[in-house]
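S.K.: take a look and give me a structure for this.
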Amino acid sequence: MRSWGPMCSWVPMCSWERRPRRDEGHSKALTLAILLICALLTSTSSAAEPLNVTVEGLVLQPGTYSLPEGARLSDASVAAQVRADAWFLGAALLRRAAIQPQQKLKAGLLFDLQSSRVHWQAEEQAAGVELAGRLLTAVEAMPVTGRVRAQLDPLQQLALSRNGLLQDGDRIAYPPRAERVRVTGAVKADCLLAFDPSLQPVDYLDQCPRHALADPSYVHVVQPDGRTQRRGVALWNREPGNVAVGAVLYVPVDPKHLAADAQGLNDDFVALLATQVAEAGAAGKGLVSESAIAAGAPLLPGVKQGLGASVGTYRGRNPAATGSAATEVAFTDSIGVAADSTVGGATRGDMTPQGEQSVGEYAGG
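M.R.: All right, here's what the predicted structure looks like:
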């Protein structure tokens, strides 16, 4: 009988017994590597830097808060103690990540307006040239705020779906309640109208004469929280629409009058309006300058950057300030708006009549 024993030294199958030992070693090494990666990820997560979030406006404790990673809107609301008289619908969340896209939006809108002006000049359309110039001035004055839509009512934030995550550098502003509705766009002149809850969009338009190049069939409603709606206002397409206090009605330019390369003008204009800080108080637009946003100054309508910074400094030192006439006088004098005083280069020239009112409201309303 032939013996096969000696052949096992070269038959591959005979060496199979040794393979589990090598595989077992590889498996252990792989397990150790995975554990090491998990440990590194855990240590990195635990060492994550806190989020710096600023809350200002009608809150009891305005300021910048250091919150842990994963903090939500409600954490900022609780920390700052939002006042009951704050205007939640007009509150704004300003986010750094939204700045660049909005800069592109504004640049594109300015280009469309300039193209339209050239188009109307070529067509010898004087009314169009005038409208384009006025809208260009309005858009150039609009700041790039970084505003993003968010639920800023502390009670609504109790629902997780409405309680978004915060990001480092976020700023939240709670303005006083507005009192008016603004009509802008293709109108003969912007109108600031008294709010009436019984009025429909067309009712406001009846109080603000439209431009000859206006679209007669539609209006865009920009609500204070940034939501936008297009509503029919002609006899053939008229439809109801809610207009909240502080809303902006944008009357579009009739597309048939626009240049071929500017057909997106109306949509871009509405989108930029939706990023603006909602109108606050009886007298103004409630817009903050780009430099003030960059400097972290309070959102005070009609107040320039240097003065806004002084306002913030004073408010931080005097959290108990009230809105009484006597306190407002002391408040404005202390931050350098009296004719014979200055603070940090801020003078009365840095404040419009609208700004004087907004400072008083910021002092405690």
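
S.K.: contacts, neighbours, all on C-alpha from now
M.R.: Noted.

S.K.: tell me the centre residue of this protein?
M.R.: Geometric centre of the chain, nearest residue: Arg147, 1.0 Å, by Cα atoms, centre = their mean.

S.K.: leaving out chain neighbours, which residue sits closest to it?
M.R.: For Arg147, ignoring the flanking residues on the chain, the nearest one in space by Cα to Cα, 6 or more residues apart in numbering is Leu94 at 4.2 Å.

S.K.: for comparison, sequence B:
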Amino acid sequence: MRTLCGVAFSISLALSQAHAAGTVNVYVSGDSKAKTLTNAAHLIDVVGQPRLAQSWWPGAVISERQATAAQEQRQQSLLAQLDALAGEESGDSAAAVSALRRQLQEIRVTGRQKVNLDPDYVRVASGANPPLEGEYSLWTGPQPTTITVVGLVSQPGKKAFTPGRDVVSYLDEMSVLSGGDKSYAWVIYPNGDTQKVPVAYWNRRHVEPMPGSVIFVGFAPDLWGARNETLNADIIDSLTHRIPE
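M.R.: Sure, this is the predicted structure:
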């Protein structure tokens, strides 16, 4: 499984010997308000809370306040790039870019920390229980029952998750819009891992997304440059930092 690495995925959980305990706003799916946990000295003090015992940890997200501000800026920059691209295009191509921008505008992003949140793992694995310092937010809840399709497709949005169903079968329900990649799609798994999946008739591979995954259909490769590749990478980065619904 391929994982995109970068600055946005760096762990900002402080490793200093002397530090103040963290404050964590905990958002549990179905609750109207966040619960604030203070004096969380280590990660296990958060994920080990008995009230969170029913959480589906592969889809949980923890973020740090300053990283969130940076990620929100990157999101605004991405939306501006798509605005500019839509202005350069015309007809179906412009409409497709604008539709993609609207999808991404609806996604809330956060400064996600790339860290395993499973309490059993945090308790026993070396280095898996770092001290906390500063302000954090944690989103958690039950296992989702849907996957989400995003990108240059005719029917984006949530689709019912079906065990055994592969990426191609989800995409077979829709068409690829002008400028979209008909040969590959990306799966963004709930834990933030990503995988490039061949989906054309000549290269298709059976890959089953987990519940809560995002299937992203991006821009087809450029003939004369790398702008589309850069845009795809920026969009994937944004999707890996989305706040779970």
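
S.K.: what lines up against the residue nearest to Arg147 of structure 1 once you look at structure 2?
M.R.: In structure 2, the residue paired with Leu94 of structure 1 is Ser63, using TM-score structural alignment.

S.K.: what helices or strands is the strand or helix carrying that match leaning on?
M.R.: Assigned by DSSP states H and E, Ser63 of structure 2 belongs to strand 61-64. Contacts defined by 3 or more Cα pairs under 8 Å, 6 or more residues apart in numbering; DSSP states H and E place strand 61-64 of structure 2 against strand 135-140.

S.K.: the strand it packs on aligns to what range in structure 1?
M.R.: So strand 135-140 of structure 2 is aligned with residues 169-174, judged by TM-score structural alignment.

S.K.: give me the residues contacting that stretch.
M.R.: 51-59, 82, 86-88, 90-96, 299 (Cα atoms under 8 Å, 6 or more residues apart in numbering).

S.K.: hang on, the earlier thing: quick one: contacts for the residue nearest to Arg147 of structure 1?
M.R.: 145-148, 170-172.

S.K.: closest one to Ala122 of structure 1 out of those, please.
M.R.: Thr145 (34.6 Å; Cα to Cα).

S.K.: name the nearest residue to the equivalent of the closest one over in structure 2, ignoring sequence neighbours.
M.R.: With the correspondence set by TM-score structural alignment, Thr145 of structure 1 lines up against Thr110 in structure 2. Nearest in space to Thr110 of structure 2, with sequence neighbours left out and distances taken as Cα to Cα, 6+ apart, is Thr68 at 4.5 Å.

S.K.: what's the distance between stretch 221-241 of structure 1 and the middle of its chain?
M.R.: Here stretch 221-241 of structure 1 shows a centroid-to-chain-centroid distance of 21 Å under the convention Cα atoms, centre = their mean, to the nearest Å.

S.K.: counterpart of that stretch in structure 2, which residues?
M.R.: Aligned by TM-score structural alignment, stretch 221-241 of structure 1 falls on residues 187-207 of structure 2.

S.K.: report how many residues lie close to Ala97 of structure 1.
M.R.: 15 (other Cα atoms under 10 Å).

S.K.: kindly apply the preceding question to Pro211 of structure 2 instead.
M.R.: Residues near Pro211 of structure 2, counting by other Cα under 10 Å, number 20.

S.K.: picking up where we left off before, which of the residues in the very next helix or strand once past the strand holding Ser63 of structure 2 are buried?
M.R.: For strand 61-64 of structure 2, the following helix or strand on the C-terminal side (DSSP H and E) is helix 65-88. Going by neighbour count (16 or more other Cα atoms under 10 Å), the buried part of helix 65-88 of structure 2 is 67-68, 71-72, 74-75, 78-79, 82, 86.

S.K.: circling back: distance-wise, check the residue nearest to Arg147 of structure 1 relative to Asp267 of structure 1.
M.R.: The span separating Leu94 of structure 1 from Asp267 of structure 1 equals 21 Å under the rule Cα to Cα, to the nearest Å.

S.K.: quick one, helices of the stretch 101-250 of structure 1?
M.R.: Using DSSP state H, counting those that start in this stretch, the helices of the stretch 101-250 of structure 1 run over residues 126-141, 201-205.

S.K.: so where is the shortest one in structure 2?
M.R.: Residues 167-171 of structure 2 are where helix 201-205 of structure 1 lands when matched by TM-score structural alignment.

S.K.: only the buried residues of that stretch, if you could.
M.R.: 167-168, 170-171.

S.K.: mean deviation, that stretch versus structure 1?
M.R.: Here the mean offset of stretch 167-171 of structure 2 against structure 1 after fitting is 1.2 Å, by mean Cα distance after the TM-score superposition for structure 1.

S.K.: what's that stretch in contact with?
M.R.: The contact list for stretch 167-171 of structure 2 (Cα under 8 Å, 6+ apart) reads 197, 199, 204, 206-209, 215.

S.K.: kindly indicate the member of those with the most neighbours.
M.R.: Ile215 (28 neighbours).

S.K.: got a list of what that residue touches?
M.R.: Residues counted as contacts of Ile215 of structure 2 (Cα under 8 Å, 6+ apart) are 147-150, 167, 185-188.

S.K.: measure the nearest residue to Asp166 of structure 2 once chain neighbours are set aside to Ser238 of structure 2 for me?
M.R.: In space, Asp166 of structure 2 comes closest to Glu208 once its chain neighbours are excluded; the distance is 4.2 Å by Cα to Cα, 6+ apart. Per Cα to Cα, Glu208 of structure 2 is found 22 Å from Ser238 of structure 2.

S.K.: same question, Asn116 of structure 2
M.R.: Asn116 of structure 2 sits at a distance of 19 Å from Ser238 of structure 2 (criterion: Cα to Cα).

S.K.: what about the residue mapped onto Leu272 of structure 1 from structure 2, distance to Gly225 of structure 2?
M.R.: The alignment partner of Leu272 of structure 1 in structure 2, by TM-score structural alignment, is Ser238. Distance of Ser238 of structure 2 to Gly225 of structure 2, given as Cα to Cα: 22 Å.

S.K.: of the two, who's got more company?
M.R.: Counted by other Cα under 10 Å, Ser238 of structure 2 and Gly225 do not tie: Ser238 has more neighbours, with 21 against 9.
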